[in-house]
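Novice: Based on what follows, work out the 3D shape:
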Amino acid sequence: MNYSMIRYILAWVFTFEGIFLMLPAIVGGIYGEKQGLVYLAIAAGCLLVGTLSRIRKIKSKVFYSKEGFAAVSLSWIIMSLVGALPFFITGEIPAYEDALFETISGFTTTGSSILSNVEALTHCSLFWRSFTHWIGGMGVLVFIMAVLPLSGGSIMHLMRAESPGPAVGKLVPKVRHTAMILYGIYIVFTLVEIIALLITGMSPFEAMTLTFGTVGTGGFGVLNDSIASYSLASQIVITTFMIICSINFNVYYLLLIRKTKEAFMNQELRYYLGIVFGSALLIAINIKGSFDNFFMAFHTALFQVASVSSTTGYATTDFNLWPEFSKTILVLLMFVGACAGSTGGGIKVSRLVVFLKAIKSEVMSITHPRSVQKVQADGRPLSNDAVRRVLCYLGAYVIIVLASILLISLDGKDMTTNLTAVMATFNNIGPGLNLVGPTSNFGDYSVFSKIVLMFDMLVGRLEIFPLLILFAPGLWTVPKRRLAKKKKNFE
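Specialist: Down below sits the predicted model:
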């Protein structure tokens, strides 16, 4: 285990979190809020810790997948623990566990909240709350790889651990350049949406915070009714960018290098868009009686479908009041999630496609024993290891979901509330149904249940295995061979 490299990476995490915390401090200064000084003090503390932690030299820059997974998981935990301090110290969220829940929900782009009155927060806290979505959307370590001159093939382990999807590859030969391209696209989407929302009449503060929640597919708003009170034009812009940012960013890279045909031939893209617009049409037909015309029914349905499928979590209506058919579609979309390589969460469309093809291949193998069956994606055969990883992921997914539902059921809430609470947090969606619906929050859960749901948010964002590896037997112990060697040298 290369502890010095892990320490080095965590030092940079502290440093960049300190830099990020300066932004809400500036916002506090603009609006004359004394809470901004708290953000400034914590930012200074993070910069100091980061600087001191980098004084010791790195023994070796070589590390493997276990170090990469451990570094990524520890980074997200530390970011959350530190990021919750401003909410707690300012007293805007009095209980630290609630502040931590809100912060983890922000960084993991979940959007589930314990707050009943969002509008009571200061501007600097509202900014930080939404900005955590933007930081976590693409991943802070992807950002670090984009701006720091880290080198070596082992850096790919960080990219694989933090980037969502069953398989992560390099867009260009160098990992750093891949990270720069991803963040470049991410920043362009951010700027374009901010400008578009300003054109629709939003204030600069609202345009920025809502954009952070959209391109990061997070869902924290600055008003208690989420997006409901904004204009139709603003809602259309947000709907568009929720869909855009839930698509694999590799597709945009292919468009950037003018491989248009290859981009639109992407199998996952076609399945995902079919699921989104097909689901919106079915819901619109089901709820059209509640609207003056079919256009508004489809617009409302598409917004909620885009919000759930992209795992953003914004709302323009209380879909808790919709017919059971429409609510069932939304729950099913919670399982599916967005595309691999996007900022969205969920199982991912590509995994489900591989899973269904694996079932078909198994059936064909039984009916035609002598035939050779291969699972394919985009016309290329997948290795047995790739298929195995998908099946292992789905198996672990089911076990964690069932265990989480069982644990939070100790609070005595109804099954629909508990099921959708776990689905909303594990899949990084935000609101669920019943007591955790779009007009409610997660504040009524006990501290124990909140810890379970916080774990679900982290394990869902990191796609299970990077976080589970922290509990692997022997991960943090020194191998016996090394201990024997040290003992011999001592003697």
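
Novice: From here on, just use CA atoms for contacts and neighbour counts.
Specialist: OK.

Novice: And R270, how far from G278?
Specialist: To G278, R270 is 12 Å away according to Cα to Cα, to the nearest Å.

Novice: gap between the nearest residue in space to E206 that is not next to it in sequence and S130?
Specialist: Nearest residue to E206, sequence neighbours excluded (Cα to Cα, 6 or more residues apart in numbering): V222, at 7.2 Å. Separation of V222 from S130 (Cα to Cα) stands at 8 Å.

Novice: Tell me where the stretch 201-350 of the chain has helices.
Specialist: 204-215, 232-244, 249-256, 260-264, 267-287, 294-309, 324-336, 349-367 (DSSP state H, counting those that start in this stretch).

Novice: will you turn those helices into JSON lines that also has distance to I469 and mean neighbour count?
Specialist: Shown next, in JSON lines, are the helices of the stretch 201-350 of the chain (distance: least, Cα to Cα, whole Å; neighbours: other Cα atoms under 10 Å):
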{"stretch": "helix 204-215", "distance to I469": "29", "mean neighbour count": "25"}
{"stretch": "helix 232-244", "distance to I469": "31", "mean neighbour count": "20"}
{"stretch": "helix 249-256", "distance to I469": "27", "mean neighbour count": "17"}
{"stretch": "helix 260-264", "distance to I469": "34", "mean neighbour count": "14"}
{"stretch": "helix 267-287", "distance to I469": "29", "mean neighbour count": "18"}
{"stretch": "helix 294-309", "distance to I469": "28", "mean neighbour count": "24"}
{"stretch": "helix 324-336", "distance to I469": "23", "mean neighbour count": "19"}
{"stretch": "helix 349-367", "distance to I469": "21", "mean neighbour count": "17"}
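
Novice: I have a second one here; can you model it like the first so I can compare?
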Amino acid sequence: MNFKLVFKLAGKTLLVAAACMVLPLLVTLLYREDPMPFLSAMGITALAGLLLSLLRADTRFNSREGFFSAGLIWLLVGFFGALPFQFSGYFPSFVDCLFESISGFTTTGASILTAVELLPKGILFWRSFIHWLGGMGILVLTIALLPSLGARTLHVMKAESPGPIISKLVPKSSQSSKILYGIYLVLTVLVILALRAAGMDWFDSVTHAFATAGTGGFSTRNLSVGAYQSPAVEIVLGIAMLLFSVNFALYFLILCGKWRQALKSDELRFFASVVGGSVLLIACNIQSMYGSFLTSLRHAFFQVSSIISTTGFSSVDFDLWPEFSRALLVILMFCGACAGSTGGGVKCSRVLLLFKCIGREIRQILHPRSVNVVRLDGRVVDEKILHTVMIFLGSYMLITFGATLLVALDNFSFGTTFTAVVACIGNIGPGLELVGPMGNFSIFSPLTKLVLSLCMIVGRLEVFPILVLFSKNAWQRV
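Specialist: All right, here's what the predicted structure looks like:
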């Protein structure tokens, strides 16, 4: 393990994180609030980053360093990102600050706050802004701004980028990062303008656009999007959440004029089918609660978009919906968004590959001598990728069950305990019952909050980079 290069990359990432605190600092000054929380946090983060980035290291960098770097850096960024919360004085303990920070960077949106609207504007802005930073990936941003590791940064992008099939858009990783962030920035600006046109003020438009782009879900209101009571806002956010749930590589194909190739994506079609079917089923199931089918359809569309994109906004208290609708939403929590998007969950591509593998196994049983392959987008999927997908799904479920046992020590109901873990490892935010859209995570013990925080990072980095940190072989020098 090339530890010096890993720590050097960590230092550069912390310098980028410190620079990102300038924006909320300006918001703090604009609203004439105390700037010391951000000045102190910037100073400490920049100092730590500078000391680590000055390390001299050779350029030997492979997949082991890439995965190790991703796991370690996300833990560090979560820690230093919690400093503004700690220095603000609005959080009960540093564990709560750490939980809120990791929830923000991993775009989970689970919160321990019971009165969001009492926070200063600067802190509210930071909560949403770290969603935006974490959505595309803090390491992808570092590579785009500081491409000093050259082509070797592909190992880092593989470790941080969501989905089972990762490839560069263009030959250089730094160029791929810039293209991704360019698309990300343009879509974010469009959402800001659309929310402003829908009636939100500029501050709420920006913060909610950041939370939507990162599929995070932190709102500036205690009642989330439901506080606005605006169908226009719900429709804008519902469409935007789905747009950010799509693989960004498809947007690159569209920009290159390859519309047909983008629209033929098997994962995109599967994702659209799941969204459409879920909306119709839930709308029919909750119609008796709202009288009008159009109103039921609107709420069903918003909540399905929010849950499958793993954003976590709420327009109504869906925990009061019939059991069928609640169960379907939990299934969507596992499914998640598309690979290569800012969304979380297992990812539609993996679910689709699982179904295709089941179909192949059935055909193999019926016709033992036949040769069956799994295809995605018309191409044969390598057996190694299928093996990795199955290992991921098994690891994901084992971690979910193990974390559920640990959280169960707090002695809450199974619905609260299980959906809290599912919501955190899937980077969704709200669960059901006490951690539903009208609840929060302040009820849990400090140990449970740390367990759930680790689940968030495990879900955001898709298991393996964090497992690498706990591997004895990863710490051995070669």
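
Novice: Looking at V222 and S130 of structure 1, which is more packed in?
Specialist: More neighbours surround S130 than the other of V222 of structure 1 and S130, with 28 against 22 (other Cα atoms under 10 Å).

Novice: tell me which element the counterpart of that one in structure 2 falls in.
Specialist: Under the alignment (TM-score structural alignment), S130 of structure 1 pairs with S128 of structure 2. Assigned by DSSP states H and E, S128 of structure 2 belongs to helix 121-136.

Novice: tilt between the helix or strand following that helix and helix 121-136?
Specialist: For helix 121-136 of structure 2, the following helix or strand on the C-terminal side (DSSP H and E) is helix 138-145. If you take axes from the mean of the first three to the mean of the last three Cα atoms, to 10 degrees, helix 138-145 of structure 2 sits at 80 degrees to helix 121-136.

Novice: Where in structure 1 does helix 138-145 of structure 2 fall?
Specialist: Under the criterion TM-score structural alignment, helix 138-145 of structure 2 matches residues 140-147.

Novice: Now that stretch: buried residues?
Specialist: By 16 or more other Cα atoms under 10 Å, the buried positions in stretch 140-147 of structure 1 come out as 140-146.

Novice: My read is that P430 of structure 2 contacts T310, right?
Specialist: No: applying Cα atoms under 8 Å, one finds P430 of structure 2 not in contact with T310, separated by 9.4 Å.

Novice: Those two: which is more packed in?
Specialist: T310 (37 against 31).

Novice: could you check the distance from P368 of structure 2 over to R375 of structure 2?
Specialist: Computed as Cα to Cα, the P368 of structure 2 to R375 of structure 2 distance reads 19 Å.

Novice: repeat for L54 of structure 2
Specialist: Taking Cα to Cα, one finds L54 of structure 2 at 47 Å from R375 of structure 2.

Novice: One more: W259 of structure 2?
Specialist: To R375 of structure 2, W259 of structure 2 is 21 Å away according to Cα to Cα.

Novice: What is the equivalent residue in structure 1 for M390 of structure 2?
Specialist: Mapped onto structure 1 by TM-score structural alignment, M390 of structure 2 lines up with L391.

Novice: What number of residues are in the vicinity of its match?
Specialist: Neighbours of L391 of structure 1 (other Cα under 10 Å): 17.

Novice: do L320 of structure 2 as well
Specialist: So L320 of structure 2, with other Cα under 10 Å, has 14 neighbours.

Novice: swap in Y39 of structure 1?
Specialist: Residues near Y39 of structure 1, counting by other Cα under 10 Å, number 29.

Novice: so it sits right up against G29, yeah?
Specialist: No: look at Y39 of structure 1 against G29 with Cα under 8 Å: they stay out of range, at 10.6 Å.

Novice: Counting neighbours, which bits of stretch 76-92 of structure 1 end up buried?
Specialist: Within stretch 76-92 of structure 1, the residues scored as buried using 16+ other Cα under 10 Å are 76-77, 79-90.

Novice: before we move on, the earlier item: quick one: closest of the helices of the stretch 201-350 of structure 1 to T425 of structure 1.
Specialist: Proximity to T425 of structure 1 (Cα to Cα) singles out helix 324-336 among these, at 9.9 Å.

Novice: neighbouring contacts of the closest one?
Specialist: Contacting residues not belonging to helix 324-336 of structure 1 are listed as 279, 282-283, 286-287, 305, 308-309, 311, 319-320, 346-349, 352, 420, 423-424, 427, 429 [Cα atoms under 8 Å, 6 or more residues apart in numbering].

Novice: redo that, cut-off 7 Å
Specialist: The contact list for helix 324-336 of structure 1, computed with Cα atoms under 7 Å, 6 or more residues apart in numbering, reads 279, 283, 286, 305, 308-309, 346-349, 423-424, 427.
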